[in-house]
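A.B. asks: only geometry, no sequence info:
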């Protein structure tokens, strides 16, 4: 193999170092996640237990080996986009999900201790295709800030 300086290779190959890679949109990240889940549709994935009953700090730290979030974190493309780990809070941040949306996807109250990858992919697509309704927004507000406090003076 013949050694060539980088400048020569760039000129020959037409490589341009100044080209910036475009970041994936939320929709593209979610679509990729659904595709990854669809690659093994019968795979049984771990769920997270009772996410809706956890305080926000505990919920954000929740994780389970072999969960739908772990499938996303196992993808080099999503990690290159900025997915930092396989916790509930990181999935919420990275995929721009509400607590209600992520609860629907990973909580054990919907499918038990495990969920089929195909069902998780379908849930991701439903999230991708829908806009949250009033009920979902109210429930998400309750999950985030908790019940209203009394302000009696």
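C.D. replies: All right, it came through fine. The structure displayed is predicted, hence computed values, not measured ones.
A.B. asks: okay, CA-based contacts and neighbour counts for the rest of this
C.D. replies: OK.
A.B. asks: okay, the spatially most central residue of the chain and residue 138: tell me how far apart.
C.D. replies: Centre of the chain computed as the mean C-alpha position; nearest residue by CA atoms, centre = their mean is residue 91, 3.7 Å away. Residue 91 is 21 Å from residue 138, where distance means CA to CA, to the nearest Å.
A.B. asks: now residue 111
C.D. replies: 23 Å.
A.B. asks: same question, residue 24
C.D. replies: Residue 24 is 29 Å from residue 138, by CA to CA.
A.B. asks: quick one, helices of this structure?
C.D. replies: With DSSP state H as the criterion, the chain has helices at 6-13, 26-38, 56-61, 68-73, 76-81, 88-94, 99-106, 108-111, 117-129, 134-145.
A.B. asks: mind putting these in CSV, distance to residue 45 included?
C.D. replies: Converted to CSV, the helices of the chain look like this (distance: least, CA to CA, whole Å):
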stretch, distance to residue 45
helix 6-13, 44
helix 26-38, 10
helix 56-61, 18
helix 68-73, 6
helix 76-81, 19
helix 88-94, 15
helix 99-106, 9
helix 108-111, 10
helix 117-129, 6
helix 134-145, 24
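A.B. asks: let's bring in a second model and compare:
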């Protein structure tokens, strides 16, 4: 998927920015994201490296091809609700996550270069509930995937 700014798109199409956004609660947005990932639970998705060590401005613009965030951005429902792109900062804003919560979902240090979609969905559901997956769940994910 090629990402373009609104200005770039306006050259080739008429853009109606007055289109009403679909209102979704934080829980509904996170639930939708988890459901999208669970549609293909064994899919391997890219992670983002060392999110916790990046300066805030660099972390905000981090993105990757075929990440859990890009899966959310591909969804027309989430885009209509206001998801503007597939970078870390936008996911943090749109899904109302803390850096720690998003780090648990997307960071390389937890999963390596890829994470399976079901695992990312579990971490998203933990964010909905306001908890982190336990140590046993982490160990199981490390050995089983």
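C.D. replies: Perfect, I can see it now. These numbers were taken from a predicted model, which means no experiment stands behind them.
A.B. asks: report the TM-score for the pair.
C.D. replies: Scored against TM-score structural alignment, normalised by the length of the second structure, the superposed chains reach a TM-score of 0.75; 113 aligned residues with a CA RMSD of 1.5 Å.
A.B. asks: hang on, the earlier thing: just confirm the residue nearest to the centre of the first structure contacts residue 83, I think it does.
C.D. replies: Yes: between residue 91 of the first structure and residue 83 a contact is recorded at 7.5 Å, counting by CA atoms under 8 Å.
A.B. asks: tell me which residues of stretch 76-83 of the first structure are tucked away?
C.D. replies: 78, 83 (16 or more other CA atoms under 10 Å).
A.B. asks: repeat that for stretch 55-63 of the second structure.
C.D. replies: In stretch 55-63 of the second structure, counting by 16+ other CA under 10 Å, buried: 59, 60, 62, 63.
A.B. asks: from those, which is closest to residue 118 of the second structure?
C.D. replies: residue 63 (20.0 Å; CA to CA).
A.B. asks: thought residue 91 was touching that closest one, still the case?
C.D. replies: No: look at residue 63 of the second structure against residue 91 with CA under 8 Å: they stay out of range, at 10.0 Å.
A.B. asks: how many neighbours does the closest residue to residue 52 of the second structure other than its chain neighbours have?
C.D. replies: Closest residue to residue 52 of the second structure apart from its sequence neighbours, by CA to CA, 6 or more residues apart in numbering: residue 103 at 7.1 Å. The number of residues packed near residue 103 of the second structure is 22, by other CA atoms under 10 Å.
A.B. asks: I'd say residue 103 of the second structure and residue 53 touch.
C.D. replies: No: counting by CA under 8 Å, residue 103 of the second structure sits too far from residue 53 to count as a contact (10.7 Å).
A.B. asks: ok, and the closest non-adjacent residue to residue 60 of the first structure?
C.D. replies: residue 89 (3.8 Å).
A.B. asks: I'd say the one you found and residue 63 touch.
C.D. replies: No: between residue 89 of the first structure and residue 63 no contact is recorded; they are 9.1 Å apart, counting by CA under 8 Å.
A.B. asks: many thanks, we can stop here.
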